[in-house]
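Student: Show me how the following folds:
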Amino acid sequence: MKSIRALGRRTAGLFLALSLVSVATGCGGGSSDAADGGPRKVRFGYIADYSGSVALAVAQKQGLWKKSGVTPELKVFTNGPLQVQALGSGSLDFGYLGPGALWLPASGRASIVSVNMLGLADRVIARPGSGIEKPADLKGKKVAVAEGTSGDMILDLALSEAGLKPDDVTKVAMDASTVVTAFSSGKVDAAATWYPLIDTMRKNVPGLKEISRTEDYYPKLTFPNVFVTQPKLASGNSELVKKVTGVLKQAGDWIAAHPEESESVAADFLKLPAGQLKGSTRYVKLLPSAELTKLSKDGTVDGWFDELAAMFGRMGKLPKPGKAEDYYLGDLYAEAGKADRS
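Tutor: Model (predicted):
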């Protein structure tokens, strides 16, 4: 299979590229068969929002892990790059990345086992009275953005669409929560961020304008969020990776069939008040596994990742991007879960 073969070309020396961090996971070993023949344990990272947790929440609630003979040890992270560092150090087996971190697989630091869903939540927004009505009007304005996120990506797209360069605006880098505060208080003219944060900002700034939206660039450019694994685990224990990917496929199919209910399942998993994640599915495109398998086989998904890699190259994050066929395990995805469903 081409994706598994390609791993051999990219594995050597990969982990020298990372600054390793120690992540407490409650499990000292890697993924392997239990000594007594029991369930195989995997250490799985996630982010505590809807997209970053819902598949794991559904897999847990539906008993999908037990059916597959896999026991997950779940660890919450605040972002994707920390998970990739943990994969590189061997203290994590699988993780979740939002679109802003997809330059990491493209640089060979992780292997993508599955697309989770496509994000549609990102926007460049402007304050009323700022004089900003379209992307070209951003020139000379202060724009708040959390660098390295999908907000950074939508800003790059908006500027490129208008023929502007990054230094044509005053980019004010800050974390995502501070973007909300800075925009709401009028310290910046515009912001590149996402829903549901924009819902909060709209309450504080009635009449804010959406200048650029994720959907403006779809389907030529997509913002997938994904599940990843260690390249050496994908090449050395592909059967275990298939088992885990099969669980994710089943969970994804349930989510696609029950979108509103999935919001409640995720909220319960995250111990949030009932209804707090209501409406989350308005800002994602859910892909059943049959559709994603078809899009993987015909090269569409590879095209998504290659287009994003080109964008990361423009942004200076990825000087020498790999091809998607080297880090998206589409053939493994297509095969995963067949035995469990038969």
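Student: For the rest of this, base every contact and every neighbour count on C-alpha atoms.
Tutor: OK.
Student: So Val115 is in contact with Phe223, correct?
Tutor: No: using Cα atoms under 8 Å, Val115 is not in contact with Phe223; the gap is 10.2 Å.
Student: So for the two, which sits in the more crowded spot?
Tutor: Neighbour totals were compared for Val115 and Phe223, and Phe223 leads with 28 against 25 (other Cα atoms under 10 Å).
Student: in the stretch 1-150 of the chain, which spans are helices?
Tutor: In the stretch 1-150 of the chain, the helices defined using DSSP state H, counting those that start in this stretch lie at 2-11, 50-61, 64-68, 80-89, 103-106, 150-161.
Student: among those helices, which is nearest Pro231?
Tutor: Among the helices of the stretch 1-150 of the chain, the nearest to Pro231 by Cα to Cα is helix 2-11 (6.5 Å).
Student: One more, please, to line up against the first structure:
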Amino acid sequence: MPRSPFVFAIAVTTCAGGAAWAQETVNVGMCVSWPGYAMLEVAREKDLIPGYDLNLTIFEDPIGGHSALAAGQIDVYGCTADYIPVAIAADLNTVNVAYLNPSFGVDHIILAEGIEPADLKGKKVAAPQAYIGELLMGLWLDRVGIAPGDVEWVNLNADEAVGPMLSGDLAAAYMYEPWIGTVLAAAPGARSVVNTTDPEMLKTGIFMDSLYMNKTFIADHREAALAVLKAEWDGRQYWHDNVEETNGLIASYLKWSPEDVASVIGTNGKSVEGGNYTFDFDESARTCGVLDGEPPFGLANGSMVSSVALTNEWWVKLGLMTETVDPAAGIDCSLMSDLVAQGYRQAFAAN
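Tutor: The predicted structure is shown next:
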């Protein structure tokens, strides 16, 4: 049952000697089944957050999860960062507290067989509305000199775009695997023209997984919020040090195969092309601007604010938003700053 945002659940744990103590329950949401959001499940299963009980829910509905977070039905939420400007404009009771994983080649724009970029004006292009696919399509079209209004937009996810791509109804589409392979195998002349390993796309910082929290949860239960944020990075450290075991754990939780998990987060404890690049704590703290040094991929220290501003700019260009918002209003880096002040550090490379 959904709970009031002002009620913090208590779980009672009994130790071997019979004594009991209260464990605070933190409700955590994942917008979709995705390995990049599963590190708090690793922390839960490996007892990396003593004193707290993590209650995880996979929504398979990003907007529904954002609504639950704003209402206080969950306290913490993993999802894509593209929603931050929308949450600011709607004055939701939520903030982004950390960047987690840049897309490192998951997301592609595929041109249909026989189509060149110069042919796209007046043609249909597909991307899921209000999602990073629409941003990637918009940015790439802009690069080749085509304005959003010069094409006919069709609101389709990757799986829905396969048939229209093969039938010739679409000139281009946002896609990810396995749908890219399906299209390229059936139409060898189709091709990927950009993906999120592109240096110019990476340095925008907008193709990013993010951790959100409810503002009331932070204000009323700051110690718990800090514990959950630390557990996110401790889960990542455990994964880095025990990749095969942890990929299997995540696969079991998500009901994926270990091979599919590895295709997203890799087997080397850091990244995989065509999947995610996993930020360590120091890299994420630098995007927040609370730790000296530069993040990877040409991102500036403190670049989270500019990334949100760029996302807002493109949502206006694409017609999803009508106003320019203050990007800092949707960001709270104070928790990351507190961990830095406590001496928490973490930097890991591929094994």
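Student: Quick TM-score on the pair, please.
Tutor: TM-score for the superposed chains, counting by TM-score structural alignment, normalised by the length of the first structure: 0.80, backed by 313 aligned residues with a Cα RMSD of 2.9 Å.
Student: what sits up against stretch 259-268 of the first structure?
Tutor: The contact list for stretch 259-268 of the first structure (Cα atoms under 8 Å, 6 or more residues apart in numbering) reads 50, 53-54, 57-58, 61, 255, 273-281.
Student: Most neighbours among these, please name it.
Tutor: Val54 (27 neighbours).
Student: Just tell me what that one corresponds to in the second structure.
Tutor: Here Val54 of the first structure is matched to Ala38 in the second structure, going by TM-score structural alignment.
Student: Check which element follows the longest helix out of those in the first structure along the chain.
Tutor: Counting residues, the longest helix found in the first structure (DSSP state H) is helix 238-257. Downstream of helix 238-257 of the first structure, the first helix or strand assigned by DSSP states H and E is helix 259-269.
Student: Identify all contacting residues around stretch 309-324 of the second structure.
Tutor: 82, 85-86, 89, 130, 135, 138, 148, 204, 206, 325-327.
Student: and what of stretch 202-219 of the first structure?
Tutor: Residues outside stretch 202-219 of the first structure that contact it (Cα under 8 Å, 6+ apart) are 119-128, 132-135, 154, 158, 184, 222-223.
Student: Buried only: go through the residues you listed for me.
Tutor: Neighbour counting with 16 or more other Cα atoms under 10 Å marks 119-127, 132-135, 154, 158, 184, 222-223 as buried within the contacts of stretch 202-219 of the first structure.
Student: The second structure: which residue goes with Leu157 of the first structure?
Tutor: Mapped onto the second structure by TM-score structural alignment, Leu157 of the first structure lines up with Leu139.
Student: got the contact list for its match?
Tutor: Going by Cα under 8 Å, 6+ apart, Leu139 of the second structure touches no other residue.
Student: Distance check, it against Gly319 of the second structure.
Tutor: Distance, Leu139 of the second structure to Gly319 of the second structure, by Cα to Cα, to the nearest Å: 14 Å.
Student: residues of stretch 220-231 of the first structure that come out buried?
Tutor: Neighbour-count burial for stretch 220-231 of the first structure flags 221-231 (criterion: 16+ other Cα under 10 Å).
Student: Reformat these as TSV; add distance to Ala190 of the first structure and secondary structure.
Tutor: What follows is these, written out as TSV (distance: Cα to Cα, whole Å; DSSP: H, G, I helix; E, B strand; the rest coil):
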residue	distance to Ala190 of the first structure	secondary structure
Leu221	23	coil
Thr222	23	coil
Phe223	21	coil
Pro224	24	strand
Asn225	25	strand
Val226	29	strand
Phe227	32	strand
Val228	33	strand
Thr229	36	strand
Gln230	38	coil
Pro231	39	helix
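Student: Figure out the helix or strand that the closest residue in space to Ser103 of the second structure that isn't next to it in sequence lives in.
Tutor: Excluding its sequence neighbours, the residue lying closest to Ser103 of the second structure (Cα to Cα, 6 or more residues apart in numbering) is Asn276, at 4.9 Å. In this structure, Asn276 of the second structure sits in strand 275-276 according to DSSP H and E.
Student: helices or strands next to that strand in the packing?
Tutor: Applying 3 or more Cα pairs under 8 Å, 6 or more residues apart in numbering; DSSP states H and E, one finds that strand 275-276 of the second structure contacts strand 94-104, helix 258-265.
Student: mind putting these in a markdown table, distance to Ala68 of the second structure included?
Tutor: Shown next, in a markdown table, are these (distance: least, Cα to Cα, whole Å):
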| stretch | distance to Ala68 of the second structure |
| --- | --- |
| strand 94-104 | 10 |
| helix 258-265 | 26 |
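Student: Ok, which of the ones you listed comes nearest His221 of the second structure?
Tutor: For those, the distance to His221 of the second structure is smallest for strand 94-104, at 14.4 Å, taking Cα to Cα.
Student: quick one, the closest one and helix 258-265 angle?
Tutor: Taking axes from the mean of the first three to the mean of the last three Cα atoms, to 10 degrees, one finds strand 94-104 of the second structure and helix 258-265 inclined to each other by 100 degrees.
Student: how about the buried residues of stretch 220-231 of the first structure in CSV, adding distance to Pro259 of the first structure?
Tutor: Formatted as CSV, those follow (distance: Cα to Cα, whole Å):
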residue, distance to Pro259 of the first structure
Leu221, 24
Thr222, 20
Phe223, 19
Pro224, 17
Asn225, 17
Val226, 18
Phe227, 19
Val228, 23
Thr229, 26
Gln230, 30
Pro231, 32
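Student: Distance of the counterpart of Phe312 of the first structure in the second structure relative to Met321 of the second structure?
Tutor: With TM-score structural alignment as the matching criterion, the partner of Phe312 of the first structure in the second structure is Trp315. Using Cα to Cα, one gets 5 Å for the distance from Trp315 of the second structure to Met321 of the second structure.
Student: Which one's more surrounded, these two?
Tutor: Taking neighbours as other Cα under 10 Å, Trp315 of the second structure and Met321 compare with Trp315 leading, 24 against 17.
Student: give me the element that one is part of.
Tutor: helix 304-317.
Student: after that helix, next one along is what?
Tutor: According to DSSP H and E, the helix or strand after helix 304-317 of the second structure is helix 334-341.
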